[in-house]
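Peer 1: Here is my input, please return the structure:
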Amino acid sequence: MKVSECMTRDVRVANPQETLQAAARTMADIDAGFLPVGENDRLIGIVTDRDIAIRAVGCGYASDAKIGDVMSREVRYCYADDDVSDILDMMAEQQIRRMPVVDGDKRLVGVVSIGDLVKDETRQTGEALCEIARPSSMHSQVI
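Peer 2: So this is what the prediction gives:
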């Protein structure tokens, strides 16, 4: 199965100049803990609810601070025509729960999450989820 068959296509993209409060409000509105950040039609980062809590609030940023100040700039992404099993392996290895999906021109076309992939309920999905949930310092947010 290809990523395009299970990804979420309706994705809100935040601007790096938007405030942390606006990002949190958007996350609440769409019931997600993740927003791709784009500028000039290009994906430039990711902001998560954890980024807001740990990198922003934990470091004393005000709610009117900019998303660009706390977003993760290292973006791991996949292509819409990638095979789901390859992406599951990548998500497990990198301990990533969600991933932007881009087309051949690297334009954002969707997001795929472990929840999207669980619909297939394969053994590989379970193994990936175990690896993603494994304690690790890979994505440490220690201040």
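Peer 1: drop to CA atoms for contacts and neighbour counts, all remaining ones
Peer 2: OK.
Peer 1: Now do the strands in this protein.
Peer 2: Counting by DSSP state E, the chain has strands at residues 34-39, 42-48, 78-79, 98-102, 108-113.
Peer 1: Residues contacting the third one, please?
Peer 2: The set of residues that contact strand 78-79 without belonging to it, under Cα atoms under 8 Å, 6 or more residues apart in numbering, is 3, 87, 99, 100, 101, 102, 103, 104.
Peer 1: cutoff 10 Å now
Peer 2: The contact list for strand 78-79 (Cα atoms under 10 Å, 6 or more residues apart in numbering) reads 2-4, 84, 86-87, 90, 99-112.
Peer 1: please give me the structure for this one as well, since I'd like to look at both together:
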Amino acid sequence: MRVAEAMTRDVRIANPDESIIEAAKMMADCDCGVLPVGENDRLVGMITDRDIVVRALAQGKPGDTRIRDVMSSDVKYCLEEDDVDDVARNMSDLQIRRLPVLDKNKRLTGIVSLGDIATTDQSQSAAQALHGISEQSTQHSGSGHKLH
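Peer 2: From the prediction side, this is the model:
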């Protein structure tokens, strides 16, 4: 099964110049813990609720801190055409629970999460990925190398 068949397409995109309070409000509105950050029609980062807490609030930064100051800019991603099993294995190896999904032109088209994969007939892949994420080190990996 391809990622395009499992991913969530309705994704809110934050602007890197918005404040972390605006990001938190968007997360509350869409009941999510992560937002892709886009600028000039390109994915430039990801911000999570954990980024806001650990990289901003715990460091004493104010609510008007710009998203670009706390987001992960070295974004891991997958492509719509990628195989769900392969992506789930990569998510396990990289210890991440969700990935932005790009089309062949590197434009954001959605997000795929372990929950998305779990609701498909590939649920064993999601279970194995979650096991790998939970079993490996507990170090936060909000940024790092790309899958492609």
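Peer 1: where does the TM-score land?
Peer 2: Put the two chains on top of each other and the TM-score (TM-score structural alignment, normalised by the length of the first structure) is 0.94; 141 aligned residues with a Cα RMSD of 1.4 Å.
Peer 1: Would you format the strands of the first structure as TSV with mean neighbour count and distance to residue 28 of the first structure included?
Peer 2: Putting the strands of the first structure into TSV (neighbours: other Cα atoms under 10 Å; distance: least, Cα to Cα, whole Å) gives the following:
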stretch	mean neighbour count	distance to residue 28 of the first structure
strand 34-39	22	10
strand 42-48	20	12
strand 78-79	22	25
strand 98-102	22	17
strand 108-113	22	17
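Peer 1: Out of these, flag the one nearest residue 10 of the first structure.
Peer 2: Closest to residue 10 of the first structure of those is strand 108-113 (Cα to Cα; 6.7 Å).
Peer 1: Please state the offset of that closest one from the chain centre?
Peer 2: Remark: strand 108-113 of the first structure is offset 9 Å from the chain centroid, using Cα atoms, centre = their mean, to the nearest Å.
Peer 1: Which elements pack onto that strand?
Peer 2: Here strand 108-113 of the first structure touches strand 34-39, strand 78-79, helix 84-94, strand 98-102, going by 3 or more Cα pairs under 10 Å, 6 or more residues apart in numbering; DSSP states H and E.
Peer 1: Mean per-residue distance, that strand versus the second structure.
Peer 2: Aligned to the second structure and superposed, strand 108-113 of the first structure gives a mean residue distance of 0.4 Å (mean Cα distance after the TM-score superposition for the first structure).
Peer 1: what's that strand in contact with?
Peer 2: 3-13, 34-36, 38, 41-43, 77-80, 84, 87-88, 91, 96-103.
Peer 1: circling back to that earlier point, can you say which of the helices and strands packed on strand 108-113 of the first structure is nearest to residue 122 of the first structure?
Peer 2: Ranked by Cα to Cα, the member of those that lies closest to residue 122 of the first structure is helix 84-94, at 9.6 Å.
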